[in-house]
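Undergrad: Below are the sequence and a predicted model for it; my questions follow.
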Amino acid sequence: MDGADYIIVGSGSSGSVLAERLSADGRTKVLVIEAGGTDLRFFVHMPLGYGKLFYDPAVNWLYKTEPDPGLAGNRDHWPRGKILGGSSSINAMVYIRGHQSDYDDWEAIAGPDWGWEQVLPAYKAMEDTEAGGDAWRGKGGPLFISANRRGLHPLVEPYIAATEAAGLPRVEDFNGPEQEGVGTYQLTVKGGRRNSAARAFLRPAMKRPNVEVMTGTLVTRVVVEQGRAVGVEVVRGGERKVIRTAGEVILAGGAINSPQLLQLSGIGPGALLQGLGIPVLRDNPNVGANLNDHQGLNYTYRMKVPTLNDELRPWWGKLKVGLQYLLTGTGPLSMSINQGGGFFRTDPSQPRPNMQLYFQAFSTLLPRVGERPILSPDPFSGMSIGLSNCRPTSRGHIRIRSRDPDQHPEIVANAYSTNTDVEEMLAAVKFIRKIAAQKPLADLIAEELRPGPDCRTDEQLIADFRARSGTVYHPSCTCRMGRDQATAVVDPALRVFGVEALRVCDASAFPTLIGGNTNAPAMLMGWRGADVIRAGRH
């Protein structure tokens, strides 16, 4: 185990890509350390099976936030992947790069290596887009991306037509030249199976003799000697040991685990660490700060026509779609529940879309305890239109509570803590109702169930979305990258300020939160991260 050129902590969206790219020369030794276990599980590979993973401690860290005043005092559930592939093994598989201007923001903070001119070629090299390669999209890369145009639920087209009637253009590719509009989502699904970062990147890399993957191994701290990271301390099977490297340690644990591990290692807010009896190696208040996440909610409707509820609720329906999936790899179980979506501006003065839409031809107002009830929807024909904010201005933080690495850190989401976020969401939920009021969708709706017709005033709408909103599982920016040490944790080459041979390469290093789902940019971090890491060694 000792002697790897790179120790990568975490096998998630970024870590899997790093492992594949850094080991591609066949000579560079890479050790990947993962706290979770194998991804060879049926409900991991069955796309709609992620509902079964939502509360499963075998594959999920099961984090909870502190009670949040912005969410009516609720404690939000934050699932994060504890498995090969990380959260890409338990997510909803929507593939969105973000708006081009997001990477202009990255360039302004972290320099040209992270601007659109460098990011676009990286995405194209990474992708194998079913819809075909062009000036914007890649073909022939290691990551297959489904176009998601076959087997769509019949309600998807009325949703798109109604959203067009509400003023949005139809968009064929949200990752193409124009993001604003309505259409269907591309998915990380291949051959009817989830195409996680582990499947696309890590498992091919694991066939190489210069790659080793340790599962069931918790990294408890980074070992730093004379200002240089020389290895990591781990616990595996109850045994504690130090694994050393002559090269570098790269943290790829994600927006919660990476700042937690830095803080446990003495790198973080000095007063916090001193209060917990942890020697301060580097006082940096930005470690765990700047937590940014998308918040969202659904508006739910009873329908006059059948929805996925009618297919997935009864036992005979489960049997039918189960056999369809097992025999043909098709049907509802082979797709994400988010088949349609879109991006819009709550105000024409906005320079870019600031809200994201999700269309689901099912509903779950009557959840089952301990399971996100995707496979057990409501006992009536239901539909949901959801949304989330793209670039919230609210900020939270991640802070360890003790020196115990097994204790979950304090997560303060601080949702809707700015007037801007509240005003944008208020305008956004009104737009959902505008969509639902348009033909042909309006003719298919029997009634609005949540929040319901009695929720009309601005005050009522705000109270409703505070009570019902929650994360859409995109926490980011807690070890943010930047050129300015006063506001960042890592430099543009992902090197932790003040510690040699230590980098962070995952969604925690995003300079700003991307306007869209974060799995694609997290994989991009691994791809571009490998480029800048290798450039620094040669």
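TA: Thanks, I have the structure now.
Undergrad: contacts, neighbours, all on C-alpha from now
TA: OK.
Undergrad: tally of neighbours for Leu387?
TA: 27 (other Cα atoms under 10 Å).
Undergrad: Let me fix that, I meant to ask about Thr457.
TA: With other Cα under 10 Å as criterion, Thr457 counts 9.
Undergrad: what separates it from Tyr123, distance-wise?
TA: Distance of Thr457 to Tyr123, given as Cα to Cα, to the nearest Å: 44 Å.
Undergrad: Equivalent analysis for Ala147, please.
TA: Taken as Cα to Cα, the span from Ala147 to Tyr123 is 16 Å.
Undergrad: For Gly49, see how far away the closest residue to Ala442 other than its chain neighbours is.
TA: With Cα to Cα, 6 or more residues apart in numbering as the criterion, Ala442 has its nearest non-adjacent residue at 5.6 Å, and that residue is Ala436. According to Cα to Cα, Ala436 and Gly49 sit 29 Å apart.
Undergrad: Next: Arg236.
TA: On the measure of Cα to Cα, Arg236 and Gly49 end up 29 Å apart.
Undergrad: Pick out whichever of these two has more residues nearby.
TA: Gly49 (22 against 14).
Undergrad: For the residue nearest to the more buried one when sequence neighbours are not counted, the count of nearby residues, please.
TA: Leaving aside its sequence neighbours, Gly49 sits nearest to Phe43 (Cα to Cα, 6+ apart; 4.4 Å). Burial of Phe43 is recorded as 18 neighbouring residues (other Cα under 10 Å).
Undergrad: hang on, Phe43 in a strand?
TA: No. Counting by DSSP: H, G, I helix; E, B strand; the rest coil, Phe43 is not found in a strand; it is helix.
Undergrad: so it touches Phe54, yeah?
TA: No. Between Phe43 and Phe54 there is no contact under Cα atoms under 8 Å: 10.8 Å.
Undergrad: what are the ranges of the helices in this structure?
TA: In the chain, the segments counted as helices under DSSP state H are 13-22, 42-45, 100-110, 116-126, 156-165, 197, 203-206, 254-264, 270-275, 308-312, 315-328, 419-436, 458-468, 519-537.
Undergrad: Can you lay out these as a markdown table showing distance to Gly296?
TA: Output for those, formatted as a markdown table (distance: least, Cα to Cα, whole Å):
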| stretch | distance to Gly296 |
| --- | --- |
| helix 13-22 | 22 |
| helix 42-45 | 24 |
| helix 100-110 | 20 |
| helix 116-126 | 27 |
| helix 156-165 | 18 |
| helix 197 | 25 |
| helix 203-206 | 33 |
| helix 254-264 | 19 |
| helix 270-275 | 31 |
| helix 308-312 | 22 |
| helix 315-328 | 29 |
| helix 419-436 | 9 |
| helix 458-468 | 8 |
| helix 519-537 | 17 |
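Undergrad: putting a second one here so we can go through both:
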Amino acid sequence: MTTTIPDAPFLDGGPYDYIVVGAGSAGCAVAARLAEDRRRSVLLIEAGPRDRSPWVHLPMGYAKLFANPRLNWMYEGEPEPEMNGRRMYQPRGKVLGGSSSINGMMFLRGNHLDFDDWAALGCSGWSFREVLPYFRRSEDHFLGESEWHGSGGPVKISDSTRGGRLPEAVLSACYAADLPRNDDFNGAAQDGFGYYQFNTARGRRWSSARAYLKSAPPNLRILTDCTVERLLFEGRTCRGVALRRTGDDTPLHARAAGEVIVSAGTIAAPQLLMVSGIGPAAGLMAQGIAPVVDRAEVGRNLQDHTSLQVMFRCTEPVTVNDLANSVWRRGLAGLRYGLTRKGVLSETGIYVGGFTRTDPALDRPDLQITLSNWSVAERTSTGARQHPFSGFTISPEHLAPDARGDITLSGPDMRAAPRIRFNFLQTDYDRNALIQGVRLIRRIAAQPVLSVLIAEELRPGPSVQDEAALLSFVREAAGSDIHGVGTCRMGGDEDSVVDPQLRVRGVSGLRVADASIMPRVVRGNTHASTVMIGEKAADLVKGVVQG
């Protein structure tokens, strides 16, 4: 397979200064910031369609996007040996805005020490002190301008609506169980429990597409429904991309006079590098791909959080289940949303939670607890079916797993979904963290202020008590938290895929800017930190900072 420049004509007849591959959380930010220089032409390429689906913009609509093949890549992982051979479902956005258009909209940066760890690993310029200005620049935060937050930026961040009696009871139970309060997980400290923040505004999702592309300048061309099939090289210099429109077999090519920035995400970014000849040489040749440069770590270092769902039957009709199971409740909710942009449909159903430690000696939290205002009887090919009664879920999420997996090719081109292996639950620490999470949730649920709202524990159920039974439940029910990162690892060492300026080692004219560059997963949902990566990447490309 060749990756050299073809003889065929190029898109629009001439080169763009910059080509950005992938219009997701980072890609939208990179493209928009580069296009602020009106002298520069920028091409942003997205494999999916425009974000016109009403489910994208309705906060509660994300449940309709979880298994929508038109807007979601719907990847499946390889069987996980320590999880009874189960495959981990991996939804990823295939739409303008990428996964920021289909996710749960929680806005969490991670812990300050996470970024200091990056710097200690050789990623100069990526300590928390150095990335905080990029977080702040991206934000239009409901708390206003402060040491910790920005105002007037493209990403609108709102406080969670209070959600009524159940979220308040859960928080009160946390405090009764001697867990501290925290009113801002993105502020001075992460420990504690409180209300989450979301990238929503005025009852609508605020995806990266809405944040950065709603008023795109004329020098930014946005090309949707086009899949980049490979990167094009002259020698070891990336000069453009080969692409194809959805439903059209006509090959297209786009040339970059400056740089190509890959922002295709943790799964697709290493896949694109590998099908273009950048990766472990032996593996590439086995697929019939001629190596451009041998980079053994492309696709390795895959990390993700793991989570469980502890479900309860509720004694009062105060959950999303009650909406899903009632035609007239759904009708009233739709009417209220249409008239006021308020009510259940303007929310995510996720309100409260917090961060704690499985061991007090740890220097930062490694466990997140989250209330979801519904319970699920079964998952189907199109999403999930709620219980036919009022129910809710409290989930423990392990934020610092030992597990390291990889992305490998299943075929020589982008049409073949890659193989995804997480290697979850292979250490005592990874298994015990989730067991401790279940026990903590039971301690919270036992507090009188919350127990009055619990008719019964549905999952794992009161009979699951001893260590062996809890471990069996973990193996049977734990899953990916869909926060995968790390497969194009950034580092100061020569083995890393990209250097601290996000330049792909061994070639020129090519950078990666998305969650795949994280050397370690942050302790929290990954959207906010991925936007930050996009913000900083634009300055690195422009030469404003040196990393």
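TA: Looks like it came in fine. Remember, predicted model here, so these are calculated numbers, not experimental data.
Undergrad: care to give me the TM-score?
TA: Laid over one another, the chains give 0.97 as their TM-score (TM-score structural alignment, normalised by the length of the first structure), with 531 aligned residues with a Cα RMSD of 1.3 Å.
Undergrad: Just give me the match in the second structure for the residue nearest to Gly49 of the first structure.
TA: Alignment note (TM-score structural alignment): Phe43 of the first structure maps to Trp55 of the second structure.
Undergrad: again, but for Gly98 of the first structure
TA: Residue pairing (TM-score structural alignment): Gly98 of the first structure is matched to Gly110 of the second structure.
Undergrad: for Trp114 of the first structure, same thing?
TA: Alignment note: Trp114 of the first structure maps to Trp126 in the second structure; criterion TM-score structural alignment.
Undergrad: which residue packs closest to whatever residue of the second structure lines up with Ile400 of the first structure, ignoring adjacent ones?
TA: For Ile400 of the first structure, the aligned position in the second structure is Leu409, judged by TM-score structural alignment. Spatial nearest neighbour of Leu409 of the second structure, excluding adjacent residues (Cα to Cα, 6+ apart): Pro418 at 4.8 Å.
Undergrad: same thing with His77 of the first structure?
TA: In space, His77 of the first structure is closest to Lys64, 4.8 Å off (Cα to Cα, 6+ apart).
Undergrad: Run a quick neighbour tally on the one you found.
TA: By other Cα under 10 Å, the residues close to Lys64 of the first structure number 17.
Undergrad: The aligned residue in the second structure for it: what's it in contact with?
TA: In the second structure, the residue paired with Lys64 of the first structure is Glu76, using TM-score structural alignment. Glu76 of the second structure sits next to 87-90, 420 when contact means Cα atoms under 8 Å, 6 or more residues apart in numbering.
Undergrad: Out of those, who's the most crowded?
TA: Ile420 (25 neighbours).
Undergrad: what's the counterpart of Ser390 of the second structure in the first structure?
TA: By TM-score structural alignment, Ser390 of the second structure lines up with Ser381 in the first structure.
Undergrad: cool, Val30 of the second structure as well?
TA: Looks like Val30 of the second structure aligns to Leu18 there (TM-score structural alignment).
Undergrad: what number of residues lie near the nearest residue to that match once chain neighbours are set aside?
TA: Once flanking residues are discounted, Leu18 of the first structure sits nearest to Gly526: 4.9 Å by Cα to Cα, 6+ apart. Gly526 of the first structure: 26 surrounding residues under other Cα under 10 Å.
Undergrad: Please tell me how far Gly526 of the first structure sits from Glu164 of the first structure.
TA: 36 Å.
Undergrad: Now do the contacts for the aligned partner of the residue nearest to Leu18 of the first structure in the second structure.
TA: In the second structure, the residue equivalent to Gly526 of the first structure is Gly534, according to TM-score structural alignment. By Cα under 8 Å, 6+ apart, the contact list for Gly534 of the second structure reads 25-30, 513-514.
Undergrad: how near is the corresponding residue of the first structure for Ser516 of the second structure to Arg403 of the first structure?
TA: Using TM-score structural alignment as the criterion, Ser516 of the second structure maps onto Ser508 of the first structure. Noted for Ser508 of the first structure: a distance of 21 Å to Arg403 of the first structure, by Cα to Cα.
Undergrad: and what of Gly140 of the first structure?
TA: 46 Å.
Undergrad: could you pull out the strands for the stretch 201-350 of the first structure?
TA: Applying DSSP state E, counting those that start in this stretch to the stretch 201-350 of the first structure gives strands spanning 211-214, 217-225, 228-236, 239-251, 267-268, 282-283, 295-303, 340-344.
Undergrad: Distance to Val321 of the first structure added to those, as JSON lines?
TA: Formatted as JSON lines, the strands of the stretch 201-350 of the first structure follow (distance: least, Cα to Cα, whole Å):
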{"stretch": "strand 211-214", "distance to Val321 of the first structure": "35"}
{"stretch": "strand 217-225", "distance to Val321 of the first structure": "37"}
{"stretch": "strand 228-236", "distance to Val321 of the first structure": "40"}
{"stretch": "strand 239-251", "distance to Val321 of the first structure": "40"}
{"stretch": "strand 267-268", "distance to Val321 of the first structure": "50"}
{"stretch": "strand 282-283", "distance to Val321 of the first structure": "54"}
{"stretch": "strand 295-303", "distance to Val321 of the first structure": "21"}
{"stretch": "strand 340-344", "distance to Val321 of the first structure": "20"}
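Undergrad: between those, which gets nearest to Leu461 of the first structure?
TA: strand 295-303 (11.3 Å; Cα to Cα).
Undergrad: doesn't Asn292 make contact with Pro475 of the first structure?
TA: Yes. Applying Cα under 8 Å, one finds Pro475 of the first structure in contact with Asn292, separated by 5.7 Å.
Undergrad: ok, those two, which is more surrounded?
TA: Using other Cα under 10 Å, the more surrounded residue of Pro475 of the first structure and Asn292 is Asn292, with 27 against 23.
Undergrad: still on that earlier bit, so how many other residues sit close to the match of Val30 of the second structure?
TA: When neighbours are counted by other Cα under 10 Å, Leu18 of the first structure registers 34.
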